[in-house]
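J.: kindly generate the corresponding structure for this input.
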Amino acid sequence: MLVLVSFISFWFDAEATTARVLIGVTTLLTMTTTISGITSELPSATYTKAIDVWTGVCLFLIVASLLEFASVHYLLLLQKYKSVNEQRLVSEPESQRKSFAFRIPSSLAHKLDFLSRIIFPLAFLAFNILYWSICFASVRQWSDMCAKDCLFLGSIRDAHVKS
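T.: Prediction:
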């Protein structure tokens, strides 16, 4: 749920800095607190548990959405700087103009936001499908193994009782 909430920021205007940072940081802190609570309640283990994979990927996606916002914001700042420089260059004589200029498409930040609206949810959906299919297959395999062990132990018990 927190991951999906962090994706809401992609639908805000790219210049709505306060709202996007608020959503990103809030979801990040909430996820960190949730992970801390989960790991404190579970017994420690030397191997990676399924919950570790789940929380790790969720945390990664939340941080990635924050990094996407930082990239979009940076691109917007470059665009503003470029437009200010172009206005200044137009007003300067030809001999004083610098050859250095930013070559950024005017809508690159908006394209990145638009693509993020699609890519991030699809990545989370793909992860969910993969994660839950592996978990259910593992649980099924484990329950089949336990059932065979129970049958085996039951047959040993019955053989012991008969003798």
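J.: every contact and neighbour count from this point should use C-alpha atoms.
T.: OK.
J.: what's near enough to touch the residue nearest the centre of the chain?
T.: Geometric centre of the chain, nearest residue: L61, 0.6 Å, by CA atoms, centre = their mean. Taking CA atoms under 8 Å, 6 or more residues apart in numbering, we find L61 in contact with V3, F120, F124.
J.: switch the cut-off to 10 Å
T.: By CA atoms under 10 Å, 6 or more residues apart in numbering, L61 lies in contact with L2, V3, L4, S6, F7, L28, T55, L67, F120, P121, A123, F124.
J.: and for comparison, fold this next one:
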Amino acid sequence: MLVVVSWVSFWLDKVKQFLKGDAVPARVSLGVTTLLTMTTQASGINSKLPPVSYIKAVDVWIGVCLAFIFGALLEYAVVNYYGRKEFLRKEKKKKTRIDDCVCPSDRPPLRLDLSAYRGVRRLPIFKRISELLSANIDISRRVDLMSRLTFPLTFFSFLIFYYQAYVKQSRD
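T.: Presented below is the predicted three-dimensional model:
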């Protein structure tokens, strides 16, 4: 449950963290709280078990869970680093932009491509994948979008592998 809770930070809005500062404390406290809670759980479980010289199944479970929670915290560090760089770059562009425009601003800009007029409708999942792979999306947003998909898929594949190995071992 703690691993899944640590993924909530992937859905907290990155834009708010730079404009209002709302998401920074939320993401940091969520990551640190889940990491400390998992560490406390691990030490409590290990203190109740007898010491042995081999790796137990619970050690593998706790180690992987800690790795996923720590990975979510590292993901936020990457998003924060690139997000700050992108935000500063956009702010710098705003300051250096020419404010006196020759064209009237009350008309919508003329589109030179026909992408908006194509009759082909995409499924939402394909639209999200193409959005993720597009070159004009910010790196920090791309990392958040990829994490929303890769963290759960990787963890659930670990669950399948872990329980298959656990059931096989218990049968033997």
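J.: so what number do they get for TM-score?
T.: The TM-score (TM-score structural alignment, normalised by the length of the first structure) is 0.74; 129 aligned residues with a CA RMSD of 1.7 Å.
J.: show me what the residue nearest to the centre of the first structure aligns to in the second structure.
T.: Taking TM-score structural alignment, the alignment pairs L61 of the first structure with F68 from the second structure.
J.: in the first structure, what residues pair with whichever strand or helix holds T154 of the second structure?
T.: In this assignment (DSSP states H and E), T154 of the second structure forms part of helix 139-171. Mapping helix 139-171 of the second structure onto the first structure (TM-score structural alignment) gives residues 108-140.
J.: what's the mean distance for that stretch versus the second structure?
T.: Mean deviation of stretch 108-140 of the first structure relative to the second structure after superposition (mean CA distance after the TM-score superposition for the first structure): 0.5 Å.
J.: how about that stretch: buried residues?
T.: By 16 or more other CA atoms under 10 Å, the buried positions in stretch 108-140 of the first structure come out as A109, H110, L112, D113, S116, R117, F120, F124.
J.: show me what contacts the third one?
T.: The reference is to L112 of the first structure. F10, A14, E68, F69, S71, V72, L75.
J.: ranking by neighbours, what's the top pick from those?
T.: Within those, neighbour counts (other CA atoms under 10 Å) peak at F69, which reaches 24 neighbours.
J.: a markdown table for the contacts of L112 of the first structure, including secondary structure and distance to C146 of the first structure?
T.: Below are the contacts of L112 of the first structure laid out as a markdown table (DSSP: H, G, I helix; E, B strand; the rest coil; distance: CA to CA, whole Å):
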| residue | secondary structure | distance to C146 of the first structure |
| --- | --- | --- |
| F10 | helix | 46 |
| A14 | coil | 53 |
| E68 | helix | 46 |
| F69 | helix | 48 |
| S71 | helix | 50 |
| V72 | helix | 52 |
| L75 | helix | 56 |
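J.: ok, these in the second structure: which stay?
T.: Contacts conserved in the second structure for the contacts of L112 of the first structure, using both residues aligned by TM-score structural alignment, their matches' CA atoms under 10 Å: F10, E68, F69, S71, V72, L75.
J.: identify the farthest-apart pair in those residues.
T.: Largest separation among those by CA to CA: F10 and L75, giving 14.9 Å.
J.: any idea how far T17 of the first structure is from S133 of the first structure?
T.: Here the distance between S133 of the first structure and T17 of the first structure works out to 38 Å (CA to CA, to the nearest Å).
J.: then H160 of the first structure?
T.: 73 Å.
J.: so between those two, which is more surrounded?
T.: Ranked by neighbour count (other CA under 10 Å), H160 of the first structure and T17 place T17 first, with 14 against 9.
J.: corresponding residue for the more buried one in the second structure?
T.: Counting by TM-score structural alignment, T17 of the first structure corresponds to V24 in the second structure.
J.: any idea which element that match lies in?
T.: Using DSSP H and E, V24 of the second structure sits within helix 23-48.
J.: in that helix, what counts as buried?
T.: By 16+ other CA under 10 Å, the buried positions in helix 23-48 of the second structure come out as A23, V24, R27, L30, G31, T34, L35, M38, T39, A42.
J.: same for it, what does it pack against?
T.: Applying 3 or more CA pairs under 10 Å, 6 or more residues apart in numbering; DSSP states H and E, one finds that helix 23-48 of the second structure contacts helix 2-6, helix 14-19, helix 57-96.
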